[in-house]
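In: have a look at this prediction, sequence included:
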Amino acid sequence: MPYSADLAFVIATARAAGALIREHYGRVERQTKRGEEAVTDADRASQRLIIERLAAHFPDDGFIGEENDDGSAITNRPPTRGNRVWVIDPIDGTNNFVARLGNFAVCIGLLDAGMPVLGVVYDVCRDEVYAAERGYGAWLNDRAITAPTTPLSERCLLMLTSNLLDAQGRMPTWAAAFHAQTRLKVRVLGSAALEAVQVAAGVAHGSITVNGKLWDIAAAAAVVLVAGGEVLPPAGDALFPVDLHGYSGAKTPYLAVSTGAKGELLAAIQG
């Protein structure tokens, strides 16, 4: 695999965080933060490990992480030089992790001037690494991956996030319509990042997340984009570059999609 030294280091960091998480698997209690969001001691320990390693290796870079040590806020540390910011989800799929359902991932993404340029999504239970860097290709372990190029058909998978409610607490019409049909095969994994990288891997043609945050998509977006897919907001305009100044956890709804499915899925979402 033609990994750069940086990508190889981030993969090793994600694997180290995964090893730590496995030590906690089946032995954690669900806590809450900032309302009713799930968190565990493993989330916080994973993020500490990741930031410690990245900060030692990339001392000028900034960090945005889903956690802080007491659950009162996220981590947002701006870079001391340049425009590189690492965006970290220490366990994407915490509710699955707590319930011992093996769909959760370590996510580490690099945004340079707000654009995804490197990403690692580590599927901890399956020991599978989805990794990409601009100029170095996209990979699932040692296999090069590309997003689908075919149009939607009755053979296609569509990934949907587990929380589809809008700001008013209602199910959008388009979401109900996807669940009410059988042409597209709808799947829900409970990890937004693992759902999105299925597009990069050629498994699914689209992945829709309504209530995600930046850390749910930063790493996966790099993998999808390098693999030839697209990552868009529901309106269909540009999601990136993202303004990271003062980011405090605003929702980032998105569609990760293959080029052949983009038109039909956007039309369905937009009504």
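Out: Sure thing, it's come through.
In: contacts and neighbour counts: CA atoms only from here.
Out: Will do.
In: select the longest helix from the protein.
Out: Of all segments of type helix in the chain, defined using DSSP state H, the longest is helix 5-24.
In: helices or strands next to the next helix or strand after that one in the packing?
Out: With elements assigned by DSSP states H and E, the helix or strand that comes after helix 5-24 is strand 31-33. Strand 31-33 sits against strand 37-39, with contacts defined as 3 or more Cα pairs under 8 Å, 6 or more residues apart in numbering; DSSP states H and E.
In: name the helix or strand for the residue nearest to Glu154 when sequence neighbours are not counted, please.
Out: Nearest in space to Glu154, with sequence neighbours left out and distances taken as Cα to Cα, 6 or more residues apart in numbering, is Arg183 at 4.6 Å. Assessed by DSSP H and E, Arg183 sits outside every helix and strand.
In: burial count for Arg183?
Out: 13 (other Cα atoms under 10 Å).
In: pasting the second one now:
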Amino acid sequence: MNKAQRDMIFSQATKWIYEAGEQIRKQIHNPLTIDTKSNANDLVTEMDRSTEAFLANNIKSTFTDHFILSEEGYGDQLDSMNGIVWIIDPIDGTMNFVHQKRNFAISIGIFNNGIGEIGLIYNVMEDVLYSAKRGEGAYKNNKKLPQLHHDILFQEAIVSMNHFWLCENRLVDEKWMQKLVKDVRGSRTYGSAALEFAFVAEGIIDSYLTLSLSPWDYAAGMVIINEVGGVTTTIDGDPLDMLSKTSVASGNPCIQEKIIANYIKKARK
């Protein structure tokens, strides 16, 4: 993908994500039809579906040779990342959307033959867009984000992780993760993976850890974090498979290396 093509696709994607966000804000207080998917905490609403349909229809009518990987069923069945692939989460943080009417985002990552070219994360209710084009830096609205500082002290780091890390589970020994929470300055959980990636890129948290995310949860954030000098891997430090659900560790490299080596590897069962 050359620069002119990337700029044109970025312009279209930005226009559509703002339009989708405006529609959500207009309808935010309308009665919701809420369904569950894999479990009682895995929610989906008609707004998720209509937002994804809006984005998918625009993409397919404008870029007929592009592919879509998405959460709510409007995408393609893909077995490779060949070509240009839009990876979409129409509402990341649906539980926040339902219960709080805030703290959720629209997430779009655009990849070309497996390489992240564009990342967009739109904090809808705050009207804040985090964006990146490969090789051109990352932005919060129109302000360029600085590179992450690599001299941060571990004991001053803030780590974002949900409560599953700290409870008994089959993947990690929770005692090591409880030690991590004690050893860093603080821990947070925001309920939206996309926003947590954005906050890492902004430098207001230093690491984000999760045991299981789908590609539409991490695609855009991965592109944005790359542009500020951050890293995104599995919790074992391996590259991500963009077609699979996986564990994710993303953040400031100097913090991430210590977390994986000194806590996660010791916690892995």
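Out: Happy to help now that I have it. Remember, predicted model here, so these are calculated numbers, not experimental data.
In: surely the residue nearest to Glu154 of structure 1 touches Ser153?
Out: Yes: between Arg183 of structure 1 and Ser153 there is a contact at 7.1 Å, judged by Cα atoms under 8 Å.
In: could you name every residue contacting both of the two?
Out: When contacts are counted by Cα atoms under 8 Å, 6 or more residues apart in numbering, Arg183 of structure 1 and Ser153 have no shared neighbour.
In: show me the contacts for the residue nearest to Phe104 of structure 1 when sequence neighbours are not counted.
Out: Spatial nearest neighbour of Phe104 of structure 1, excluding adjacent residues (Cα to Cα, 6+ apart): Gly93 at 4.6 Å. Residues in contact with Gly93 of structure 1 (Cα under 8 Å, 6+ apart) are Asn103, Phe104, Ala105, Gly190, Ser191, Ala192.
In: what do we get in structure 2 for Gly93 of structure 1?
Out: Using TM-score structural alignment, the equivalent of Gly93 of structure 1 in structure 2 is Gly93.
In: and the gap between that match and Asp42 of structure 2?
Out: According to Cα to Cα, to the nearest Å, Gly93 of structure 2 stands 10 Å off from Asp42 of structure 2.
In: same question for Lys101 of structure 2.
Out: Taking Cα to Cα, one finds Lys101 of structure 2 at 17 Å from Asp42 of structure 2.
In: tally of neighbours for the nearest residue to Pro116 of structure 1 once chain neighbours are set aside?
Out: With sequence-adjacent residues excluded and distances taken as Cα to Cα, 6+ apart, Pro116 of structure 1 is closest to Ala222, at 5.0 Å. Neighbour count for Ala222 of structure 1, taken as other Cα under 10 Å: 30.
In: now Ala222 of structure 1, what's its secondary structure?
Out: helix (DSSP: H, G, I helix; E, B strand; the rest coil).
In: my guess is it contacts Asp112. True?
Out: No: the criterion here is Cα under 8 Å, and Ala222 of structure 1 misses it with Asp112 at 11.1 Å.
In: list the contacts of the residue nearest to Glu154 of structure 1.
Out: Arg183 of structure 1 is in contact with Ser153, Glu154, Arg155, counting by Cα under 8 Å, 6+ apart.
In: what about the nearest residue to the last one once chain neighbours are set aside, how many residues nearby?
Out: Here the nearest residue to Arg155 of structure 1 in space, its sequence neighbours aside, is Leu184; by Cα to Cα, 6+ apart that works out to 6.9 Å. By the criterion of other Cα under 10 Å, Leu184 of structure 1 has 17 neighbours.
In: tell me the helices in structure 2, going along the chain?
Out: Going by DSSP H, structure 2 shows helices at 3-27, 46-62, 94-99, 174-183, 193-202, 215-226, 253-259, 265-267.
In: quick revisit: Lys101 and Asp42 of structure 2: which has the busier surroundings?
Out: Taking other Cα under 10 Å, Lys101 of structure 2 and Asp42 do not tie; Lys101 has more neighbours (15 against 12).
In: so how far is Ala261 of structure 2 from that one?
Out: 38 Å.
In: could you do His66 of structure 2 as well?
Out: Relative to Ala261 of structure 2, His66 of structure 2 is positioned 39 Å away (Cα to Cα).
In: same check on Ile68 of structure 2?
Out: Taken as Cα to Cα, the span from Ile68 of structure 2 to Ala261 of structure 2 is 36 Å.
In: higher neighbour count, the two?
Out: Ranked by neighbour count (other Cα under 10 Å), Ile68 of structure 2 and Ala261 place Ile68 first, with 21 against 14.
In: and the more buried one, what's its match in structure 1?
Out: Using TM-score structural alignment, Ile68 of structure 2 pairs with Phe63 in structure 1.
In: contact partners for that match?
Out: Ile51, Thr75, Asn76, Arg77, Pro78, Pro79, Val85, Trp86, Val87, Ile88.
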